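Asks: Next one to model:
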Amino acid sequence: MSELIQQIVQVLKEQVVQDTVVPRNIRRAAEQAIEVLLDESRDPAVRAADAIAILEEISEDPNMPMHTRTIIWEVLGALEQVK
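Replies: The predicted structure follows:
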């Protein structure tokens, strides 16, 4: 697995999934994105595209704390670099 994907997974786990301030639906979506990213049977670019789709869907959730939204946007930017 690429180092970039590992870093993205770590950020999602530490700063979104484990943050109890973040609403459950957003944490669940982050967990889904992590599962997609860790699926080694698929091409990294496909995994990244699927994770982007999941995270973009929740990125505009009005219940998302601002710091979490910023993290999601940073993760989305990093995922766009995956080839």
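Asks: C-alpha from now on. contacts and neighbour counts both.
Replies: Will do.
Asks: Give the buried residues for stretch 20-31.
Replies: For stretch 20-31, the buried set under the neighbour-count rule, 16 or more other CA atoms under 10 Å, comprises V22, I26, R27, A29, A30, E31.
Asks: mind listing which of those residues are in helices?
Replies: Those of the buried residues of stretch 20-31 mapping onto helices are I26, R27, A29, A30, E31, per DSSP state H.
Asks: Include distance to I5 when you put those residues into JSON lines, please.
Replies: JSON lines is the format used below for these (distance: CA to CA, whole Å):
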{"residue": "I26", "distance to I5": "19"}
{"residue": "R27", "distance to I5": "18"}
{"residue": "A29", "distance to I5": "17"}
{"residue": "A30", "distance to I5": "14"}
{"residue": "E31", "distance to I5": "14"}
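Asks: For the comparison step, fold the sequence that follows:
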Amino acid sequence: MVRKKKTEEYEAKIKQALMVLGEVSEDSTTPRNIRRSAKDAMNALQSSEYTPAVKASNAVALLDEILQDPNMPPYTRVKLWNVMSFIEAIKD
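Replies: Presented below is the predicted three-dimensional model:
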């Protein structure tokens, strides 16, 4: 029962993260390389071959790398930090 509840909670967090990443990836005011990284992170989160924790850590690694980009608009950086806070809590 507890396991099922955790899985549902993680799926909700991933869904939330995917929504925000979708916004970032479609924002034409955001540099292309950052939009591409947001799409890559979305793909990592949607991968069916890994557990939720592995998907989350793959996405965090991709986002962590792009957050260093000096060309990132501040509002995009805040959105990506929010995404990371959603998914960093996902554990196996």
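Asks: TM-score for the pair, please.
Replies: After superposition, the two chains reach a TM-score (TM-score structural alignment, normalised by the length of structure 1) of 0.94; 82 aligned residues with a CA RMSD of 1.1 Å.
Asks: Let me see the ranges of the strands in structure 2.
Replies: Applying DSSP state E to structure 2 gives no strands.
Asks: Could I get the full set of helices for it?
Replies: 2-26, 32-46, 52-66, 74-88.
Asks: for the third one, which positions count as buried?
Replies: The one in question is helix 52-66 of structure 2. For helix 52-66 of structure 2, using 16+ other CA under 10 Å, the buried residues are P52, A53, V54, K55, A56, S57, N58, A59, V60, L62, L63, I66.
Asks: Could you check how far it is from the centre of its chain?
Replies: Centroid separation for helix 52-66 of structure 2 versus its chain: 7 Å, with CA atoms, centre = their mean, to the nearest Å.
Asks: so it matches what in structure 1?
Replies: Aligning helix 52-66 of structure 2 against structure 1 (TM-score structural alignment) gives residues 44-58.
Asks: Now tell me what touches that stretch from outside.
Replies: 26, 29-30, 32-34, 36-37, 39, 72, 76, 79-80, 82-83 (CA atoms under 8 Å, 6 or more residues apart in numbering).
Asks: Mean distance between that stretch and structure 2 after superposition?
Replies: Compared with structure 2 after fitting, stretch 44-58 of structure 1 deviates on average by 0.3 Å (mean CA distance after the TM-score superposition for structure 1).
Asks: which residue in structure 2 lines up with I8 of structure 1?
Replies: In structure 2, I8 of structure 1 lines up with A17, judged by TM-score structural alignment.
Asks: Can you get me a residue count around the closest residue to its match other than its chain neighbours?
Replies: Nearest-residue entry for A17 of structure 2: V83, 5.0 Å, with adjacent residues in sequence omitted and distances by CA to CA, 6 or more residues apart in numbering. Neighbourhood size, V83 of structure 2 [other CA atoms under 10 Å]: 22.
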